[in-house]
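*Asks:* Following is a predicted model, sequence given first.
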Amino acid sequence: MTMEEDLNRLKIVLAEHKKTNKWLADQLKKDPATVSKWCTNNTQPSLETLRDIADLLEIDIKELINSTRISTPEVMYVKIKG
């Protein structure tokens, strides 16, 4: 994973749940500027904060973090009769 890649998916997940940065800042009692930095991946929330966010949104914490694995397409071989 390079520095240009986003580490968290917070902005995407908030949009999927129709929630705003302001809503999250209010729920966590954090400065909206801090939440904005998280959403733009300029800084990262702590693991404890990610857990709190996951609890608020009722999701698995893994949904908030981009995978570090490179996904490769699966190959399927088909045996043709004849």
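*Replies:* Good, I have the coordinates.

*Asks:* drop to CA atoms for contacts and neighbour counts, all remaining ones
*Replies:* Fine.

*Asks:* mind listing the helices for this protein?
*Replies:* Using DSSP state H, the helices of the chain run over 10-16, 21-28, 32-39, 47-57.

*Asks:* would you list these in a markdown table and tack on mean neighbour count and distance to L64?
*Replies:* Shown next, in a markdown table, are the helices of the chain (neighbours: other C-alpha atoms under 10 Å; distance: least, C-alpha to C-alpha, whole Å):
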| stretch | mean neighbour count | distance to L64 |
| --- | --- | --- |
| helix 10-16 | 16 | 6 |
| helix 21-28 | 16 | 14 |
| helix 32-39 | 18 | 11 |
| helix 47-57 | 15 | 7 |
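
*Asks:* dropping in the other structure now:
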Amino acid sequence: MEERKDINRLKVVLAEKKRTNKWLAETLGKDQATVSKWCTNTSQPSLEMLMRIAEALEVDMKDLLWPLKQQ
């Protein structure tokens, strides 16, 4: 069976920033269901939207895509 890989870390970053899906949806003017799909990796935001998410969360866009490597 093929393992599904998560593409984004949005759920993790939201938790680290102590923000909710609802807050992000309101900030971006998106439906909560859309943000929920992004958080569960059911669907992915566009690159433009990913940039807006990074700005809203005050993180580098790449932090939303790849986990930090453990040293």
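*Replies:* Nice, thanks for sending it over. Please read these numbers as outputs of a predicted model, since none were measured by experiment.

*Asks:* what's the TM-score here?
*Replies:* The TM-score (TM-score structural alignment, normalised by the length of structure 2) is 0.88; 68 aligned residues with a C-alpha RMSD of 1.8 Å.

*Asks:* Go through the helices of structure 1 and name the closest to M3 of structure 1.
*Replies:* Closest to M3 of structure 1 of the helices of structure 1, according to C-alpha to C-alpha: helix 32-39, at 14.7 Å.

*Asks:* Can I get the helices of structure 1 in CSV including distance to S71 of structure 1?
*Replies:* Below are the helices of structure 1 laid out as CSV (distance: least, C-alpha to C-alpha, whole Å):
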stretch, distance to S71 of structure 1
helix 10-16, 20
helix 21-28, 30
helix 32-39, 24
helix 47-57, 24
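
*Asks:* what's the spacing between K62 of structure 2 and E2 of structure 2?
*Replies:* 25 Å (C-alpha to C-alpha, to the nearest Å).

*Asks:* center of structure 2 - which residue?
*Replies:* L10 (2.3 Å; C-alpha atoms, centre = their mean).

*Asks:* Hmm, that residue is touching K37, no?
*Replies:* No - using C-alpha atoms under 8 Å, L10 of structure 2 is not in contact with K37, being 10.3 Å away.

*Asks:* Tell me how far the residue nearest to W38 of structure 1 when sequence neighbours are not counted lies from S36 of structure 1.
*Replies:* The shortest distance from W38 of structure 1 to any non-neighbouring residue, by C-alpha to C-alpha, 6 or more residues apart in numbering, is to Q44 (5.3 Å). Taking C-alpha to C-alpha as the measure, Q44 of structure 1 falls 10 Å from S36 of structure 1.

*Asks:* Could you tell me how many residues sit around the residue nearest to L14 of structure 2 when sequence neighbours are not counted?
*Replies:* Residue nearest to L14 of structure 2 in three dimensions, not counting chain neighbours: T20, with 6.3 Å by C-alpha to C-alpha, 6+ apart. T20 of structure 2 has 15 neighbouring residues, counting by other C-alpha atoms under 10 Å.
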